[in-house]
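In: No letters, just coordinates:
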């Protein structure tokens, strides 16, 4: 087991601890939701993150099968993965900082909601998601597990559905303005999509 845990593994763990700590620090520093999240929604959100992180790091503790490593534990791949994870978490934190009090864990409008179009929001409409998916992909390169890759793919699909819901909400909250913003920026990947 310990031979699977490299410096690159620790780099990704530190990145995710930083990510989670920053989100916890700012969780109550947001504008009031117009429609609050239910206890069930909060519980399922937390459970989702526990599941994601468990499956990301499972190959370090379980060998073979669904949990086993399918990406070789090569130092170059792991180093690239750690750098990608660091970049992704950095984008998440930068984006969350710029979004400020307008952030919400669910798809909901805020009282006094503002449309943020600066910083990373000049390039993509959902940079927190872009950064999170980037960090997940980097972590997959480091841990190399089939389960990690599958959960990352499933999470990406679920996130695309959430983005569609968010964009409908934002078009309603910022009629006309959000459509112009959509035409000027990409959804998740700068200059591409």
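Out: Yep, that arrived. Predicted model only: the values in this text are computed from it and were never measured.
In: hey, let's count contacts and neighbours off CA atoms from now on
Out: OK.
In: Tell me which residue lies nearest the centroid of the chain.
Out: By Cα atoms, centre = their mean, the mean C-alpha position of the chain lies nearest to residue 132, the distance being 2.4 Å.
In: Second structure for comparison follows:
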């Protein structure tokens, strides 16, 4: 990547911290709201608080920030290829997840979908 190594390290480190913090916050919110044993793949209830009030998929956003941060930190231009491919693959999984969430939670999920961005700054809904 072009630019000074110090800038790469500063920006990359910041993105890693933000992405890791977002993931930790999302996990903590899920754990806090779980009444039984915590199972990330089988939510007991629809979460709309904490980071889930900003994005319907905070952990994906967090991982993308970590991915971008790691590439930037190391100055690797490969991140411009690997991040979009990873995001596309994750997005395909998100579409399946959203269909399952709609089936599991019905109208409350449909309303949540209308209020909260899928990712940061994108209001996309299933069609």
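Out: That came through fine. Small disclaimer: the values here were computed from a predicted structure and weren't measured.
In: returning to that earlier point: show me what the residue nearest to the centre of the first structure lines up with in the second structure.
Out: Under the alignment by TM-score structural alignment, residue 132 of the first structure pairs with residue 63 in the second structure.
In: what's around the nearest residue to its match once chain neighbours are set aside, how many residues?
Out: Among residues not flanking residue 63 of the second structure along the chain, residue 19 sits closest, at 6.1 Å (Cα to Cα, 6 or more residues apart in numbering). When neighbours are defined as other Cα atoms under 10 Å, residue 19 of the second structure has 24 of them.
In: Would you indicate which residues of the helix or strand encompassing residue 19 of the second structure are buried?
Out: Using DSSP states H and E, residue 19 of the second structure maps to helix 5-33. By 16 or more other Cα atoms under 10 Å, the buried positions in helix 5-33 of the second structure come out as 8-9, 11-20, 22-23, 25-27, 29-31, 33.
In: Now do the helix or strand hosting the residue nearest to the centre of the first structure: everything it contacts.
Out: In this assignment (DSSP H and E), residue 132 of the first structure forms part of helix 127-143. If you take Cα atoms under 8 Å, 6 or more residues apart in numbering as the criterion, helix 127-143 of the first structure is touched by 8-9, 12, 56-57, 59-60, 69, 71, 73, 77-93, 95-96, 120-121, 148-149, 152, 156, 159, 188-189.
In: can you rerun that using 6 Å?
Out: Defining contact as Cα atoms under 6 Å, 6 or more residues apart in numbering, one finds that helix 127-143 of the first structure is touched by 78, 81-82, 84-85, 88-89, 91-92, 95, 148, 188.
In: What is the nearest of those residues to residue 42 of the first structure?
Out: Taking Cα to Cα as the measure, residue 42 of the first structure lies nearest residue 92 of those, at 19.9 Å.
In: Return the residues in contact with the corresponding residue of the second structure for the closest one.
Out: Mapped onto the second structure by TM-score structural alignment, residue 92 of the first structure lines up with residue 23. Shown in contact with residue 23 of the second structure (Cα under 6 Å, 6+ apart): 59, 62.
In: neighbours around residue 109 of the second structure, how many?
Out: So residue 109 of the second structure, with other Cα under 10 Å, has 19 neighbours.
In: my guess is it is in a helix, correct?
Out: Yes. Judged by DSSP: H, G, I helix; E, B strand; the rest coil, residue 109 of the second structure forms part of a helix.
In: and residue 95 of the first structure, what does it touch?
Out: residue 128.
In: quick one, strands of the first structure?
Out: With DSSP state E as the definition, the first structure shows no strands.
In: which one's the longest helix in it?
Out: helix 146-173 (DSSP state H).
In: What range does that one cover in the second structure?
Out: Going by TM-score structural alignment: helix 146-173 of the first structure matches residues 77-104.
In: now that stretch, how far from the centre of its chain.
Out: How far stretch 77-104 of the second structure lies from its chain's middle: 9 Å, per Cα atoms, centre = their mean, to the nearest Å.
In: Ok, stretch 5-17 of the second structure next?
Out: Chain-centre distance of stretch 5-17 of the second structure: 20 Å, with Cα atoms, centre = their mean.
In: can you check stretch 46-56 of the first structure too?
Out: Using Cα atoms, centre = their mean, the offset of stretch 46-56 of the first structure from its chain centre is 12 Å.
In: What are the buried residues along that stretch?
Out: Neighbour-count burial for stretch 46-56 of the first structure [16+ other Cα under 10 Å]: 52-53, 55-56.
In: thinking again about what came up before, to what extent does the helix holding residue 132 of the first structure diverge from the second structure after superposition?
Out: Its matched residues in the second structure lie on average 1.0 Å from helix 127-143 of the first structure after superposition (mean Cα distance after the TM-score superposition for the first structure).
In: Right, I'll leave it there.
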